[in-house]
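Q: mind looking at a prediction? Sequence and model below.
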Amino acid sequence: MDDQVFIDASGTRRLKDKELVVPIIVGTVAFSLGKKASESSSHRWTVYLRSPNNEDLSYLVSQVRFDLHQTFQNPQRVVESQPFEVTEHGWGEFDIIVHVYFTLDSGVREAILYHKLRLYEDGEQPGCKQDPKKPVVTETFEELVFSEPRVDFYQRITHHQPSLLLPPSQLAPFFTTINPTLELDMIHRSRMKVASMVRDLALSSGLAAH
């Protein structure tokens, strides 16, 4: 048997000490309702999950569940096809929980992400005048990490040929341009910095104890 492959408890072949990393973006786009605003509805907003290059995610993601604030009717919204997005109206900002469900061959049920809905830019206050045609866009770059993935799943994902999502999301013109390579590099640098700080802290604590 290949030294890089092992058999898990269920008899599935997996890659030893290997990680499969897939970049993903969670975001919100919020439009002010302007003169149509009311006390209970000042904005129309959309929360979404997308790929950095607006590609089709169906090769990896089977469905997405967005957990909204409990004050919304039916706060758990399940989207089973692309684009993975939910549009609502409201007046307040809150944290949205995003459950990402994967294809069966991944062997992983879901990943849970968190995203803050923002209706105002930094420095703006509720009730301030906003341009209804200029939305507030907030996006978070994330990594989906599959540790010691199944061999067949790893091979399928790494050999997948990307294709653009058709038709594209109507919000695509407002998406920010993100370079996954640069974002991943920043994340890896941050991880290394944190690991170094942890080592330094452990070392200083050890010296203090003597």
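A: Structure's in. What do you need? Residues are numbered from 1 along each chain as shown.

Q: can we go C-alpha only for contacts and neighbour counts from here?
A: Noted.

Q: all strands for the chain, in order.
A: 5-7, 13-15, 19-32, 43-50, 61-67, 76-79, 84-90, 95-102, 110-116, 136-147 (DSSP state E).

Q: TSV please, covering those strands and showing distance to residue 205 and mean neighbour count.
A: As requested, the strands of the chain are exported to TSV (distance: least, Cα to Cα, whole Å; neighbours: other Cα atoms under 10 Å):
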stretch	distance to residue 205	mean neighbour count
strand 5-7	38	16
strand 13-15	36	19
strand 19-32	32	20
strand 43-50	42	22
strand 61-67	42	20
strand 76-79	46	15
strand 84-90	47	17
strand 95-102	36	19
strand 110-116	34	16
strand 136-147	31	17
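
Q: kindly reformat these as CSV containing distance to residue 207.
A: As requested, the strands of the chain are arranged in CSV below (distance: least, Cα to Cα, whole Å):
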stretch, distance to residue 207
strand 5-7, 40
strand 13-15, 39
strand 19-32, 35
strand 43-50, 47
strand 61-67, 47
strand 76-79, 51
strand 84-90, 52
strand 95-102, 42
strand 110-116, 38
strand 136-147, 34
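
Q: ok, and here's another one to check against it:
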Amino acid sequence: MSFQSQNIQVTIEFGHHATFRKKPSAEGYTHDWTVFVRGPEGSKIQHYVEKVVFQLHESFSKPKRVVKDPPYQVSESGYAGFNLPIVIYFRSKEKPKKLSFDYDLFLHADQCTNHVHYEQLTFTNPNEEFRQKLLKACGVSTFVNVCTA
């Protein structure tokens, strides 16, 4: 016996860019940086993303940053890189309602940094409402035959 399962795949970009300051700030900051979550080639992930939470290092004022509208990004200044947990919340009533990622916000001494990481997400048999949201954001639909014993 077999049945068809529908998968919807979307791609998300995580990344950051950092510029090196010619002269450190009074606080000793050597870089200005922006960390982001976005869709590739301008795809509108806000159709299926409710919000993105960036958990900055505890040394920052208000380290938990919640971004509910695009662009999903945070800009700050600093002098060192750190591990930055990112949680993406979906516009879905079904699980998964969120996904967590650990992002390495690294800085290069004396130079600028541009880094992008692509993550492909697969949602299996999403409900019709969420399926439409994924497809609006350039999601790709595939069908898979599933065999049962």
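A: Now that the structure is in, tell me what you want to look at. Everything numeric here is computed off the predicted structure, so don't read it as measured data.

Q: ok, back up a step: nearest to residue 197 of structure 1, of the strands of structure 1?
A: The closest of those to residue 197 of structure 1 is strand 136-147. By Cα to Cα, the value is 22.1 Å.

Q: read off where that closest one ends up in structure 2.
A: Strand 136-147 of structure 1 corresponds to residues 113-124 in structure 2, going by TM-score structural alignment.

Q: picking up where we left off before, residue 128 of structure 1: which of the strands of structure 1 is closest?
A: Of these, nearest to residue 128 of structure 1 by Cα to Cα is strand 19-32, at 10.0 Å.

Q: onto which residues of structure 2 does the closest one map?
A: Taking TM-score structural alignment, strand 19-32 of structure 1 hits residues 7-20 over in structure 2.

Q: now that stretch on structure 1. Mean distance?
A: Comparing stretch 7-20 of structure 2 with its match in structure 1 after superposition yields a mean distance of 0.9 Å (mean Cα distance after the TM-score superposition for structure 1).

Q: can you give me the buried ones in the longest helix seen in structure 1?
A: Assignment by DSSP state H gives helix 180-209 as the longest helix of structure 1. Using 16 or more other Cα atoms under 10 Å as the burial criterion, the residues of helix 180-209 of structure 1 that qualify are 180, 184.

Q: the residue nearest the centre of structure 1: what's it in contact with?
A: Geometric centre of structure 1, nearest residue: residue 26, 3.8 Å, by Cα atoms, centre = their mean. By Cα atoms under 8 Å, 6 or more residues apart in numbering, the contact set of residue 26 of structure 1 is 47, 48, 49, 50, 115, 139, 140, 141, 142.

Q: distance to residue 86 of structure 1 added to those, as JSON lines?
A: Shown next, in JSON lines, are those (distance: Cα to Cα, whole Å):
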{"residue": "47", "distance to residue 86 of structure 1": "5"}
{"residue": "48", "distance to residue 86 of structure 1": "7"}
{"residue": "49", "distance to residue 86 of structure 1": "10"}
{"residue": "50", "distance to residue 86 of structure 1": "12"}
{"residue": "115", "distance to residue 86 of structure 1": "13"}
{"residue": "139", "distance to residue 86 of structure 1": "15"}
{"residue": "140", "distance to residue 86 of structure 1": "17"}
{"residue": "141", "distance to residue 86 of structure 1": "19"}
{"residue": "142", "distance to residue 86 of structure 1": "19"}
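
Q: quick check: the farthest pair among the residues you listed?
A: Longest span within these, Cα to Cα: 47 and 142, 14.9 Å.
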